[in-house]
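In: Here is a sequence together with a model predicted from it:
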Amino acid sequence: MSKTASPILTASLPRNSASDASKPVTNTFFAQTALDESGDKGEFKRVDASWRNWVKKEPDAQFPAEKDRYHLFVAYACPWAHRTLMTRAVKGLDDTIAATVVHPIWQKTKPDQDEHSGWVFGNAEGEMLTNTEGNGGPFPSIFPHNEPEPFFGSQSIRELYEKAGDTDGKYSVPILWDKKRNTIVSNESSEIIRMLNSEFNDFAKNPDLDLYPIEMHVAIDKVNSWVYPTINNGVYRCGFAKSQEAYDTAITELTESFDRIADILQKQRFIAGNKFSEADIRLFVTLVRFDEVYTVYFKTNTRSVAHTPSILNYCREIYQMPGVKDTVNMEQIKAHYYCSHPILNHFSIVPRGPDFVDLLEQPHNRNNSLN
């Protein structure tokens, strides 16, 4: 994938003044996607999110919590965006923060300028699509629940970043957008879900649900510290590895952590204890994609959720919680992964798969036992 040198927002601490939000720190970098993020030994090295502001419930905050002020831009396909949709659903914030779902299959965002491919918005009037190499499909120009960008008529997520002054970055989802300031608040999913958990309780339908209770901070942070690198990001480290050494390291760590999860879930109801928490949301969004996508596409076939009873029942319980099912769109998940990276799947053939969602619909027995 060719690149053009240009500045990109870099990771930073949350900004403290209103003027800071429109003055990103810049480095020389390239417009890119995750496929470009590799180390010297072929290992996948994810670039940190760039926009790290915070919504706060205090009325004098730089970004105060308000109903109908903020908007989520997400992809059903993306696990990081899925975290925010799940948190929004279980907290009951659907009426407070609207969301726009992008098209699942990456397209070239500025074909007359460079080769960058990424998230685009659905277009009901558009022509049928292929992958960026002209193969696959043809795919519809809009999937169910995809919508146009509602504020500026942007054709791609890249254009939305450019509206906020980020002209050459990693144009990722989710985005928490401030409609009053017309800027990005955050594109770091782990921080967005904490904002949704704690800062909007005055508007939430389920304000008493605390996904990060103070008495569980240590346990949750500890789980996140190993689940993220070896499971959440671990599947990408396997799938995007560019050397056997890098893959072997990643798959070994993933397999060990998968077994660790299976063991934990035989002893306690949820991954950080006996209470549902943000750690479960972060884990579930990877596990729900595991059998249909990662075991095939990212070569994580040492293990299977469907063949691990403690993990399967855990996934069933979470999937059947109110609101969660509606955030899982396996059609768009598979369309994105199998059709957005021609270097990994040249003809964008979508495997039929085991119908993992049907397994999730079946009753779990965790009311009586953990297995």
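Out: Noted; the coordinates are in hand.
In: CA atoms for contacts and neighbours, from now on please.
Out: Noted.
In: so when I look at Y337, I'm seeing a helix, right?
Out: Yes. With DSSP: H, G, I helix; E, B strand; the rest coil as the criterion, Y337 is part of a helix.
In: wait, it sits on V293?
Out: Yes. Between Y337 and V293 there is a contact under CA atoms under 8 Å: 7.3 Å.
In: How about residues contacting stretch 169-186?
Out: 7-9, 21-22, 29-33, 50-55, 63, 69-75, 78, 80-81, 84, 118-119, 157-158, 161, 163-164, 187-189, 192 (CA atoms under 8 Å, 6 or more residues apart in numbering).
In: Pasting the second one now:
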Amino acid sequence: MSEPGTYVEPTFKRDTNYIETRITADGRDGFPVEAGRYRLVVSRACPWANRAIIVRRLLGLEDALSIGICGPTHDRRSWTFDLDPGHVDPVLRIPRIQDAYFARDPQYARGITVPAIVDVPTGAVVTNDFKQITIDLETEWAAFHREGAPDLYPEHLRAEIEEVSEPIYRFVNNGVYRCGFAGTQAAYDKAYLRLWRHLDVLEEHLSTRRYLVGDHITEADIRLFTTLVRFDTVYHGHFKCNRNKLIELPALWAYARDLFQTPGFGDTVDFTHIKAHYYVVHRDVNPTGIIPGGPDLTNWAEPHGRESLGGSPFGDGTPPGPPREVVPPEHNPVLALL
């Protein structure tokens, strides 16, 4: 239950049977967009939740949508609020996100996942559809976007964003898991070859353009970033995705640093939580639970030189202000170098 998915032999298969209820401006599913009504529950360790954290911050939704942050490790039941006093979320008054799923359906038998958005008055999960969550934050929540918020899902680029993102999800975002949780050599070999074939495609694509789609950051970049920022720290070794390190791929490495150094990206990254989650929770892969000391992270602060490719991070928009929810400095020492 690390991220949405199950361990299946011989090939890893992600559980995509999400709660698809949507929070929309017109409330057509019974949940209208309302400031203060909902709580976004995340873990900084999870790449799928990290997407929602970044989008919420870039759009300035902190006052409209509160956030509950689970700790990086959990048992088989669910993510827990062990970072909060008394190990209880101060708004939802529950120790586990599982409780909010059972408030929605006492017989809920699917994955207990983050990100999830909870209806505070009822204490029940509204949705855990991680892809739709960020799209809806970018579109349905527009009335609560900060002044100068970037358009992360421009209407004229949506088809291209999804076209670019689909193989990224299949071969990269999910591909690293297919490598890490493969139950046979054949399943691993297939996932490994597909992963690196597509990373090579992205390396070429990003060698001549600053962003994946258009001339500023979009939803597509956010989807790729959360995998890249975890690559050398966990996926390269822990998931055996070890043909190259990210730092050995010139365009992808510079692209990742460019995003990391952009307000709203690197300042949401908690390397300590990321390492604790993967190396402690995934005992099928790392039976000892030992967390490695490396890698050295200071290179994330090195100049990226991507400005020469044109474009700008926020287009006609502006950067977000300082983060409301601050990653402990010792969990991301790079930030002090920027």
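Out: Good, I have the coordinates. Being a predicted model, the structure only gives us computed values, none of them experimental.
In: Quantify their similarity with the TM-score.
Out: Superposed pair, TM-score by TM-score structural alignment, normalised by the length of structure 2: 0.85. Supporting alignment: 309 aligned residues with a CA RMSD of 2.2 Å.
In: residues contacting A81 of structure 1?
Out: V74, A75, V173, P174, S189 are the contacts of A81 of structure 1 under CA under 8 Å, 6+ apart.
In: Inside helices: which ones of these?
Out: S189 (DSSP state H).
In: for the contacts of A81 of structure 1, which one is nearest N329 of structure 1?
Out: A75 (9.7 Å; CA to CA).
In: where does whichever residue in structure 2 pairs up with that closest one sit relative to D82 of structure 2, distance-wise?
Out: Matched to structure 2 by TM-score structural alignment, A75 of structure 1 sits across from S43. From S43 of structure 2 across to D82 of structure 2, the span is 11 Å (CA to CA, to the nearest Å).
In: neighbour-wise, which of these two wins?
Out: S43 (28 against 18; other CA atoms under 10 Å).
In: Look up how far S207 of structure 2 lies from the closest residue in space to the more buried one that isn't next to it in sequence.
Out: Nearest residue to S43 of structure 2, sequence neighbours excluded (CA to CA, 6 or more residues apart in numbering): C70, at 4.9 Å. From C70 of structure 2 across to S207 of structure 2, the span is 37 Å (CA to CA).
In: Those two: who's more crowded?
Out: Ranked by neighbour count (other CA under 10 Å), C70 of structure 2 and S207 place C70 first, with 26 against 16.
In: wouldn't that one be in contact with C46 here?
Out: No. Here C70 of structure 2 does not reach C46: they are 10.1 Å apart, not a contact under CA under 8 Å.
In: what about I8 of structure 1, which helix or strand?
Out: strand 5-9 (DSSP states H and E).
In: Against which helices or strands is that strand packed?
Out: strand 26-30 (3 or more CA pairs under 8 Å, 6 or more residues apart in numbering; DSSP states H and E).
In: quick one, longest helix in structure 1?
Out: Assigned via DSSP H, structure 1 shows its longest helix as helix 244-264.
In: Name the residues of that helix that are buried.
Out: Neighbour-count burial for helix 244-264 of structure 1 flags 246-247, 250-255, 257-258, 261-262, 264 (criterion: 16 or more other CA atoms under 10 Å).
In: For I97 of structure 1, the count of nearby residues, please.
Out: Applying other CA under 10 Å, we find 20 residues neighbouring I97 of structure 1.
In: and it, what pairs with it in structure 2?
Out: So I97 of structure 1 corresponds to L65, using TM-score structural alignment.
In: How about the secondary structure of the counterpart of M321 of structure 1 in structure 2?
Out: Residue pairing (TM-score structural alignment): M321 of structure 1 is matched to T262 of structure 2. T262 of structure 2 falls in the coil class when you classify it by three-state DSSP.
In: ok, back up a step: surely the match of A75 of structure 1 is in contact with P72?
Out: Yes. S43 of structure 2 lies in contact with P72 (CA under 8 Å); the separation is 6.3 Å.
In: tell me the contacts of A89 of structure 1?
Out: Applying CA under 8 Å, 6+ apart, the residues near A89 of structure 1 are G323, V324, T327.
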